[in-house]
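In: predicted coordinates and the sequence they were generated for:
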Amino acid sequence: MSLNIQRNDQVEVIAGTDKGKRGRVLRVVPDENRILVEHVRMIKKNVRPNPQRNIKGGIAEQEAPIHLSNVALVCPSCGPTRVGHKFEGDTKVRVCKKCGQTLAPKKK
């Protein structure tokens, strides 16, 4: 199944404890329908020190995956929106459902 959201897209969380936060997509996990969003759903992780890799031990904060249904893609002109598709020549492009503006092209 292809996803409407790709890496480096701007998204807004529409459900959950981080509702209303916006961030950039860091990673997409299509098998699990989840994405990593920058500074959203931060968790604390215990890290063991590793002198060979210059890693100090302690408690580190990192992003946890969030389900795709809980985020909406942000259109630059009209805000959070759903995504449509249309063909421009031979290429399939993503389109904002509110204003019809073409979003960044979907990479295959």
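Out: Here it is on my side, so go on.

In: C-alpha from now on. contacts and neighbour counts both.
Out: OK.

In: now E12. Nearest residue, chain neighbours left out?
Out: Nearest residue to E12 in three dimensions, chain neighbours excluded: R22, at 4.3 Å (Cα to Cα, 6 or more residues apart in numbering).

In: helix, strand, or coil at I59?
Out: Following DSSP: H, G, I helix; E, B strand; the rest coil, I59 is assigned to strand.

In: that one is in contact with K45, isn't it?
Out: Yes. Here I59 reaches K45: they are 5.6 Å apart, a contact under Cα atoms under 8 Å.

In: surely K44 is in contact with E61?
Out: Yes. Using Cα under 8 Å, K44 is in contact with E61, at 4.5 Å.

In: try it against this one:
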Amino acid sequence: MASVLIVDDDPDIAMLVSHKLKAVGHDVAVEVDGEAGLAAIRRSHPDLVVLDWMMPRMNGLDVCAHVRAEPDIARTRILMLTAKAQEADLERAYTSGADGYMQKPFSPRDLAARVDQMLAG
């Protein structure tokens, strides 16, 4: 299957997402903050990143912007997974470079389906 990087500072969310995506056959790695996540994207070139918005050291919007600005990783698919739920938040996420957006709380089954959809398209 695909390589997926989860970048989320909440260990429970990261573990839940990791477990679900591994169960459906993806190769999964986890990072706990934006700077570590960006470094992992540069290093491993994952097929998709599941990215939290509010994290220490670098937030998800900044990670998106950096990814889109770097030619070697600019085509990386990014799914923003966040508690931010306002229409303006959705617009900011897409403007920063996110390809998809899911709100917390979420259904693990819906998340896995969304990941598969993004990887197929």
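Out: Cool, the structure landed. Small disclaimer: the values here were computed from a predicted structure and weren't measured.

In: let me see the TM-score of these two.
Out: The TM-score (TM-score structural alignment, normalised by the length of structure 1) is 0.24; 52 aligned residues with a Cα RMSD of 5.1 Å.

In: so M102 of structure 2 lies in a helix, does it not?
Out: No. Assignment of M102 of structure 2 by three-state DSSP gives strand, placing it outside any helix.

In: pretty sure it contacts M80?
Out: Yes. Using Cα under 8 Å, M102 of structure 2 makes contact with M80 at a distance of 6.2 Å.

In: quick one: which of the two has more around it?
Out: A side-by-side neighbour count of M102 of structure 2 and M80, using other Cα atoms under 10 Å, places M80 first with 26 against 21.

In: where's the more buried one, which helix or strand?
Out: For M80 of structure 2, the enclosing helix or strand under DSSP states H and E is strand 77-82.

In: by contact count, what packs against that strand?
Out: Counting contacts by 3 or more Cα pairs under 8 Å, 6 or more residues apart in numbering; DSSP states H and E, strand 77-82 of structure 2 packs against strand 48-51, strand 100-103, helix 108-120.

In: highest average neighbour count across these?
Out: With neighbours defined by mean count of other Cα atoms under 10 Å, none of those is more surrounded on average than strand 48-51, at a mean of 27.

In: what angle do strand 77-82 and the next helix or strand after it make with each other?
Out: Note on strand 48-51 of structure 2: by DSSP H and E, the next helix or strand toward the C-terminus is helix 60-69. Put simply, helix 60-69 of structure 2 runs at 170 degrees to strand 77-82, going by axes from the mean of the first three to the mean of the last three Cα atoms, to 10 degrees.
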